[in-house]
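Participant: Dropping the sequence and predicted coords here.
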Amino acid sequence: MVKIARWNHDGGTQSGFVDGDSCYALPAGRSVQALLEAGLDETLSIARETIGSVPAVPLADVRLLAPLVPGTIRDFVAFEEHVEGVRKSIDGVAGVVPEWYEAPTFYFTNPHTVTGTGEVIGIPAGCEDLDFETEVAAVVGRVPGSDGCNLTAGEAHRHIFGYTVLNDWSARDLQRREMKVSLGPCKGKDFANTLGPWIVTADEFEDRHDAEGFLPISMAVEVNGQRIGQDLLSNMGWPFAELVAYASQDSVVRPGDVLGSGTCGSGCLAELWGRNGSKTPPPLKTGDVVRMTVEGIGTIENTVGTRRDAVTRVPARPRPRSRVAAAAPSGA
């Protein structure tokens, strides 16, 4: 199994491959992004040349980072069960809107606040309802001869370089306020996303796709050692190839882009709040440990930190409704 990672060791950041309990660094100046630009076939060749031919560093001696610095992050909402539960929690309305079934829906989130496994995630200012979202993300790589535009599902499948675990951290109370303006989420999602622990290359899953292109691999989340939710990735409404193809329509996907599956069924607190009619289990608090595991990929774990107290929100100034400019003074 080829696993691509970034890590800190002896005060420096390195990129390379994880094989078993050992890390093998790429030469200085080579990065994960360079592998994504090279494409999957070339990366597998580089991995064969690198593993065992350079000094190994024990995995236990490094601190894993997010496995890449994404160019963009598109996060879909591809699980029907999740949509139903969260809509009840946020909007107080049962059911799934008909538009969800018509085409995949996603939002762009912040690539600059990506974190890795083991990092502490602070609670954003004004947030009382901190939540997690259990997801898998596909990472886009280069395909020779393709510009990444207007891809078919078959072409898009070849652009999937690998997969990683994604925790789309969510400030639900901020999100509820923002989405009442029919836009967002913005600060409800802006503060953190966790990716990791590494990228597992797509060839490792090639024989696991079902006849429709879905991956029936297990996803699970725990808080403080207690199981909160579990689902199969194959319960998505669309396979990843169709999500990548849809993202590319009248647009482009590039090496280093990340596309999230959206939260699996029972994979966040807000969905359970909607079903239970109360905030049970309770929102995350300082000191809580969130652990997500995806079959065939690995585990990410983060601790919730303290809340930032300063709230920078500024109310709008009331404005007059006149739409006619005042007449210019005579003689002006």
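Facilitator: Sure thing, it's come through.

Participant: Only C-alpha atoms from now on, for both contacts and neighbour counts.
Facilitator: OK.

Participant: Surely Asn8 touches Ala60?
Facilitator: No: with contact defined as CA atoms under 8 Å, Asn8 does not count as touching Ala60 (11.4 Å).

Participant: Name the residue in those two with the higher neighbour count.
Facilitator: Asn8 (14 against 10; other CA atoms under 10 Å).

Participant: Second structure follows, compare the two:
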Amino acid sequence: MKLSTFEVKTSLGSAQRIGLVLFPPGSDPNTQAPTLVDLNAAYAWMLLEAGQKPCPQRWADFLFPADMRAFLELGEPALDAAREVEQRFLAVLKNSQPEDLWGGAGQRLAFARHEVTLKTPVPNPKMMRDFLSFEVHTANGFKRRNEPIPDAWYKMPVYYKGNPHTLIGHDEPVMWPSYTRIFDYELELACIIGKQGKNITAEKAADYIVGYAIMNDFSARDIQKHEMMCRLGPAKGKDFCTAVGPWLVTADEIKNPRDLRMIARINGEVWSDGNAGTSHWTFEQMIEHVSKEEWIYPGDILGSGTVGFGCGLELDRWPQAGDTLELEITGLGILRNQILQP
């Protein structure tokens, strides 16, 4: 199941909704435009049609708020209801176009891709952490400083805490920070936490992952270098923007998150090509480490860190203003952003 946060235009301005991303059966998600089903409106319509529950809109408002984090906090009951909508609308859309589907009180039930603006799947996570889990990427970074990987890196999955307020989604522009001369991309896999927990063992950690998405951890390399010379950060070298998207793919759709091809294209040219399974640390180990005497919450985002040779720093090639960045990961789609000069 693919879950999204999107905006639609109304007579009162833009409205944020959470929805299902549906593709025609057998189609290629990387070339076929999806349909976005408004979960709230679709569920209310289903209940009204079935006539099984009173006040169908109130049930829909409870299970499908406009905020993805609030939805994930409801846990399995809300996810199960979303699966009901998915099964119903896979059948409905075989014989109908999105613009023809209307519910009660003049509500649109579904939208064509060009009618909506995709946002990052979880726009307001409580916390975003990004790890350094790929040995090749780590080794390349220390090699530039003529240093070996420190022994401590092999003893715990280290991470920094990013800025959850500067997340963007698919096709949203990323602004080149006014204070940097060296802009970079980073090809990463992200997992999204689905339930609250503390002191979680690696053996049980998979139960806390609701799904996965693509992450582009944009970097201001010159600023990052100066910050980390002081043994602190990164901060301004990273916090200006991070892209996560294009949607959240639930964990049950990803057969093996340790075998996902990861590709980065700059203006259509492949710069990076790796695999998620080459990471030294797994998401389960990351969750165990993070949750030691510390709570994790639904909607929290964990980034894998950059796959080997997954950024310009390792390639000594640098994206420029005006470039289009496309990150693709098996089963997760394509995350595209253009760099804009402020």
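Facilitator: Cool, got the structure. Keep in mind the model is a prediction, meaning the values are calculated, not measured.

Participant: Tell me how the two chains score on TM-score.
Facilitator: After superposition, the two chains reach a TM-score (TM-score structural alignment, normalised by the length of structure 1) of 0.82; 286 aligned residues with a CA RMSD of 1.6 Å.

Participant: give the contact list for the counterpart of Ala206 of structure 2 in structure 1.
Facilitator: Ala206 of structure 2 maps onto His157 of structure 1 when the alignment is built from TM-score structural alignment. His157 of structure 1 makes contact with 240-241, 244, according to CA atoms under 8 Å, 6 or more residues apart in numbering.

Participant: cutoff 10 Å now
Facilitator: His157 of structure 1 is in contact with 140, 151, 202, 213, 239-245, counting by CA atoms under 10 Å, 6 or more residues apart in numbering.

Participant: For those, work out which two are farthest apart.
Facilitator: Leu151 and Ala202 (17.9 Å; CA to CA).

Participant: If you count surrounding residues, which of the two has more?
Facilitator: Neighbours per residue (other CA under 10 Å) separate Leu151 of structure 1 from Ala202, with Leu151 holding more: 24 against 18.

Participant: pretty sure that one belongs to a strand, no?
Facilitator: No: going by DSSP: H, G, I helix; E, B strand; the rest coil, the assignment for Leu151 of structure 1 is coil, not a strand.

Participant: Next, the residue nearest to it when sequence neighbours are not counted: secondary structure please.
Facilitator: Using CA to CA, 6 or more residues apart in numbering and skipping the chain neighbours, the partner closest in space to Leu151 of structure 1 is Ala245 (5.0 Å). Following three-state DSSP, the label given to Ala245 of structure 1 is helix.

Participant: what sits against the counterpart of Ala245 of structure 1 in structure 2?
Facilitator: Under the alignment (TM-score structural alignment), Ala245 of structure 1 maps onto Glu288 of structure 2. Residues near Glu288 of structure 2 by CA under 10 Å, 6+ apart: 157, 198-205, 282.

Participant: Between these, which sits nearest Ile214 of structure 2?
Facilitator: Looking across those and measuring by CA to CA, the closest to Ile214 of structure 2 is Thr282, at 15.9 Å.

Participant: Without its sequence neighbours, what residue ends up closest to that closest one?
Facilitator: Ser133 (7.7 Å).

Participant: Could you double-check that that neighbour sits in contact with Thr306?
Facilitator: Yes: in this structure, Ser133 of structure 2 is within contact of Thr306 by CA atoms under 10 Å, at 7.6 Å.

Participant: Spell out which residues are contacts of both of these two.
Facilitator: Ser279.

Participant: re the thing from before, would a markdown table of the contacts of His157 of structure 1 with distance to Gln14 of structure 1 be doable?
Facilitator: Output for the contacts of His157 of structure 1, formatted as a markdown table (distance: CA to CA, whole Å):
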| residue | distance to Gln14 of structure 1 |
| --- | --- |
| Val140 | 21 |
| Leu151 | 33 |
| Ala202 | 22 |
| Gly213 | 34 |
| Pro239 | 33 |
| Phe240 | 29 |
| Ala241 | 30 |
| Glu242 | 33 |
| Leu243 | 31 |
| Val244 | 29 |
| Ala245 | 32 |
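
Participant: Could you measure from Cys127 of structure 1 over to Thr286 of structure 1?
Facilitator: Separation of Cys127 of structure 1 from Thr286 of structure 1 (CA to CA, to the nearest Å): 12 Å.

Participant: which one of those two has more residues nearby?
Facilitator: Cys127 (20 against 15).

Participant: tell me the contacts of the counterpart of that one in structure 2?
Facilitator: Mapped onto structure 2 by TM-score structural alignment, Cys127 of structure 1 lines up with Thr180. Shown in contact with Thr180 of structure 2 (CA under 10 Å, 6+ apart): 219-224, 236-237.

Participant: Who wins on neighbours among the residues you listed?
Facilitator: Within these, neighbour counts (other CA under 10 Å) peak at Ser219, which reaches 28 neighbours.

Participant: Shouldn't Tyr271 of structure 1 be within a helix?
Facilitator: One correction, residue 271 of structure 1 is Glu, not Tyr. Yes: judged by three-state DSSP, Glu271 of structure 1 forms part of a helix.
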